[in-house]
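>>> missing the sequence, but the structure's below:
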C-alpha cells in the first residue's frame, strides 16, 4: 500500500538528513565500504521507518540483508509534497556516497528512478510498486505485488465476520495501486455475500499524497463508516491507517463488534498496543521479501532487470492470523486461497 519525502527543498539540508540516517558511510570504493561490505541505499516513501506498515516492511528487508548478507545500509526519509527534483537529488546523493545498490520505496519515485538509472548505468536500482515505462531500464528491477489477491481474502474474512452486513474501505490516495486493494477486497466480500454493502473513501487525490500520512483524516473517514453501520473497515492508507484503528477503538472496539483490518505488515503485532486487540486480521504485503531478494541478487551477481511480481502463490502477500480472530473461518479462506493459486478464481485488479 503501496505509499514524497523528509527533507527541505534545500540541498544542504538534504545532505545533512542523509548523513544523519542509517549506517555511517566511509565514502571509499564503488559500492563497498571500508571493510568491503556492499553498500545499499534505501529511500523511503511517506512515513518512513516507523510507519508500522509499508515502509517498515521494506526496512525489515534491509535489516535482514544487513544480518545475513553483511551489507552496509543507509536510509533516507521522505516528506509530503516534495518535488520530483528533490527525489532525484536524494537518489543521486546516495550514488555520490558510493551506494551502488539502491531501493526506492513507492511508485512516486518512478520518474526519478528512470532518470537516475539512465544517468548511472553502473548502479543497480529497484523500485517498489511500479512497473511503468517511467522507471524501466536495463539496471532497474521493478518489484510489484498481487495486493488484489491478499485483499480478496481479507474481504472474504470481513464478509464472513460482519454482523451488520456493511463493511468499509479507506484508501490513502486514489491511485491505480490502491484501487487494486479496493478491487480485491470488494470481490472477496461479494464472493461470500453478493448483497453486502461496501463503503469506500479515499483520503486524498494525486498529486496530494498526504493521504498516506494523515492519521486524523483516516480517523474521520472511518468514524463516519462506523457511525453509518459498518462494523469492519479495511485500510490501505499507510501511516493514516492508525487513525482507522483509533476510530474502531472509539466506536467500542472488538467488545462492541467494531473491527479494523490492517495492511502491509501484521499490524496486530506492530500497531499501538491499545488497538491491537481490535485488528481482525491484516493483508500482509511482504515488501521485505522483495527488498531482500533484490539485494541478494546483486550480491550474488544474479540481478535481472524488469518486472517481478510477488503473488499469493509465492508468499508475496498473505493473511495474518495473529490474535486468533479468524481461526474459525480459516478453512474457508484456505479454500479460496487454493482457488486463487490454481487459477479457478481470477481476482480483479481494478
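The structure has been received and is ready for your questions. Quick caveat: nothing in here was measured; it's all calculated off a predicted structure.
>>> Every contact and neighbour count from this point should use C-alpha atoms.
OK.
>>> Look up how far residue 261 lies from the nearest residue to residue 327 once chain neighbours are set aside.
For residue 327, the nearest residue in space outside its immediate sequence neighbours is residue 321; the separation is 7.0 Å by Cα to Cα, 6 or more residues apart in numbering. Per Cα to Cα, to the nearest Å, residue 321 is found 11 Å from residue 261.
>>> Same question for residue 221.
For residue 221, the distance to residue 261 equals 15 Å [Cα to Cα].
>>> quick one on the thing from earlier: neighbour-wise, which of residue 321 and residue 261 wins?
Here residue 321 and residue 261 are set side by side on neighbour count (other Cα atoms under 10 Å), and the busier one is residue 261, at 28 against 16.
>>> Surely that one is within a strand?
Yes - counting by DSSP: H, G, I helix; E, B strand; the rest coil, one finds residue 261 located in a strand.
>>> let's bring in a second one:
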C-alpha cells in the first residue's frame, strides 16, 4: 500500500478535453490511511520530439508512466508533441494538463525548458518535473538529470573490445551539449580499451533543427556510411532515428548499440542478433520515483541525479551471446566509475 494517495473520478470536462490523446486514465485506489491524509493524484506527461513509439527516450518515459498506472493505480494522461511545434504549443500542452487537474506533470526533454519556465509559476500548487534540464529554478519544479557519460563510457569500452576492424562509430541525433555527453563518454570508454581506435562521429542535425531525433532515413544513411567505411560497431544516440541505424546494422551484418531503452527488446527478429547492448538511461525509474515522491510527500525541488551508483544508468545484457565474457571487464569499469576511480568526461 502507498500511503496518502487516493484517486477520484476525472471531471467530465477534463476527459472531453483530453480524450483525443494518450493512454487514458483508469481510476483506481491505492490504499492509505484516514480521510485527512488522502489526496487526489492524476499524472500528466508531455513527450519530447519523436514521441511514444521511438523505442528509445520517449518510450523509457512511457514505461515509467505505465509502471505508475499499474503499481500505484493512478490516473495518467500522456500527450504527444507536434511536428515543427513552437514553445507556445508546449506551453498550451502543459497548461492543458495543469488546468485539467493533472498533478504531478512530467515534461520529457530539455526542449520544454522555456515553456515550463513560463507555466510553472502560474500553477504553484502543481508539481512539475522536467527531464534533462535544470535551468528553471522554481519551487514546484524537480529536475531529473542523468550521468549519460557513465553508461556511454561502458558501451564505448564494449564497442572497442568487440571491434575487429579497429573502427567504430557514433551517431548523434542533434549536436547539443546533452548529446555531446553521450559522445564524450563513448569516446573515452573506447580509448580506455584501445587508445588507437578510430571513431567516426556524425550528427544528423544541428540546433535549432531538432529533426535529427526523428529521421530514421538519415539515421540509416549515416550508419550505413560508417559501416561502409570500416566501422563494425556503431552507437546511436538519436531517438527515433536510431531505428534506421539499426536497419543499416542488420543489413550490413554489423553491430549496433542502442540508447536509453533496451533496444534489443523492441528489435525485430531479423535485427536482434545485431543489437550488442544498449546504454540504459532509466527515465522510467526517474518518472516513477518522482510520482511516488509526490504521493508520499517527499518530493524535492531542484536537481535529482541518476547515475550508475543509484541504478539510474546502466548497460543492457539482453544479448549475452554478443557480449560474451566482456561483461567482466565492463562490470569492473562500472565499479571503478561508482567508486570515483574513473570519471568519464562530459564533453
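Received the coordinates, thanks. Quantities reported herein were computed from a predicted structural model and do not represent experimental measurements.
>>> Show me what the residue nearest to residue 327 of structure 1 lines up with in structure 2.
Counting by TM-score structural alignment, residue 321 of structure 1 corresponds to residue 317 in structure 2.
>>> Quick check: the gap between its match and residue 158 of structure 2.
Computed as Cα to Cα, the residue 317 of structure 2 to residue 158 of structure 2 distance reads 11 Å.
>>> Identify the contacts common to the two.
Residues touching both residue 317 of structure 2 and residue 158 (Cα atoms under 8 Å, 6 or more residues apart in numbering) are residue 323.
>>> for structure 2, what's the longest helix?
The residue-count maximum for a helix in structure 2 (DSSP state H) belongs to helix 177-193.
>>> What residues in structure 1 pair up with that helix?
Aligned using TM-score structural alignment, helix 177-193 of structure 2 spans residues 176-192 in structure 1.
>>> what's the matching residue for residue 57 of structure 2 over in structure 1?
In structure 1, the residue matched to residue 57 of structure 2 (TM-score structural alignment) is residue 54.
>>> Counting neighbours, what do you get for the residue nearest to that match when sequence neighbours are not counted?
In space, and not counting its chain neighbours, residue 54 of structure 1 is closest to residue 264: 5.3 Å by Cα to Cα, 6+ apart. Using other Cα under 10 Å, residue 264 of structure 1 is surrounded by 29 other residues.
>>> what lines up against residue 264 of structure 1 once you look at structure 2?
Taking TM-score structural alignment, the alignment pairs residue 264 of structure 1 with residue 260 from structure 2.
>>> you'd agree its match is up against residue 61?
No - contact criterion Cα atoms under 8 Å: residue 260 of structure 2 and residue 61 do not qualify, at 9.7 Å.
>>> how about stretch 93-101 of structure 1, aligned to which bit of structure 2?
The alignment places stretch 93-101 of structure 1 over residues 96-104 of structure 2 (TM-score structural alignment).
>>> what does the matching stretch contact?
Contacts of stretch 96-104 of structure 2 from elsewhere in the structure, counted by Cα under 8 Å, 6+ apart, are 13-14, 41-44, 105, 123, 126-129, 291, 294.
>>> Residue 325 of structure 2: which of those is nearest?
Nearest to residue 325 of structure 2 among these, counting by Cα to Cα, is residue 291 at 38.0 Å.
>>> Just the element for the closest one, please.
Counting by DSSP states H and E, the secondary-structure element that holds residue 291 of structure 2 is helix 283-296.
>>> Mean per-residue distance, that helix versus structure 1.
Mean deviation of helix 283-296 of structure 2 from its aligned counterpart in structure 1 after superposition (mean Cα distance after the TM-score superposition for structure 1): 0.4 Å.
>>> Report the aligned residue range of structure 1 for that helix.
On the basis of TM-score structural alignment, helix 283-296 of structure 2 is assigned to residues 287-300 in structure 1.
>>> What lies in contact with the matching stretch?
Contacts of stretch 287-300 of structure 1 from elsewhere in the structure, counted by Cα under 8 Å, 6+ apart, are 38, 40, 54, 57-62, 64-65, 69, 101, 103, 124, 126, 128, 141, 143, 264, 303-304, 310, 316.
>>> Residue 167 of structure 1 in helix, strand or coil?
Residue 167 of structure 1 carries the three-state label strand when classified by three-state DSSP.
>>> from what I can see it touches residue 198, true?
Yes - when contacts are counted by Cα under 8 Å, residue 167 of structure 1 is listed as touching residue 198 (5.0 Å).
>>> ok, how many other residues are close to residue 169 of structure 2?
Other residues near residue 169 of structure 2 number 29, with proximity taken as other Cα under 10 Å.
>>> Next up, the contacts around it.
Shown here is residue 169 of structure 2, whose contacts under the criterion Cα under 8 Å, 6+ apart are 199, 200, 201, 223, 226, 231, 232, 233, 234, 235.
>>> the strands in structure 1, which residues?
Taking DSSP state E as the criterion, structure 1 carries its strands at 39-43, 72-76, 101-105, 124-128, 140-145, 166-173, 197-204, 232-236, 259-264, 279-285, 306-310, 317-319.
>>> As a markdown table, those with distance to residue 190 of structure 1 would be great.
Conversion of the strands of structure 1 to a markdown table gives the following (distance: least, Cα to Cα, whole Å):
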| stretch | distance to residue 190 of structure 1 |
| --- | --- |
| strand 39-43 | 38 |
| strand 72-76 | 41 |
| strand 101-105 | 32 |
| strand 124-128 | 29 |
| strand 140-145 | 22 |
| strand 166-173 | 11 |
| strand 197-204 | 9 |
| strand 232-236 | 14 |
| strand 259-264 | 17 |
| strand 279-285 | 17 |
| strand 306-310 | 25 |
| strand 317-319 | 18 |
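>>> which residues are in contact with both of residue 321 and residue 261 of structure 1?
In terms of Cα under 8 Å, 6+ apart, residue 321 of structure 1 and residue 261 are both contacted by the residues 281, 282.
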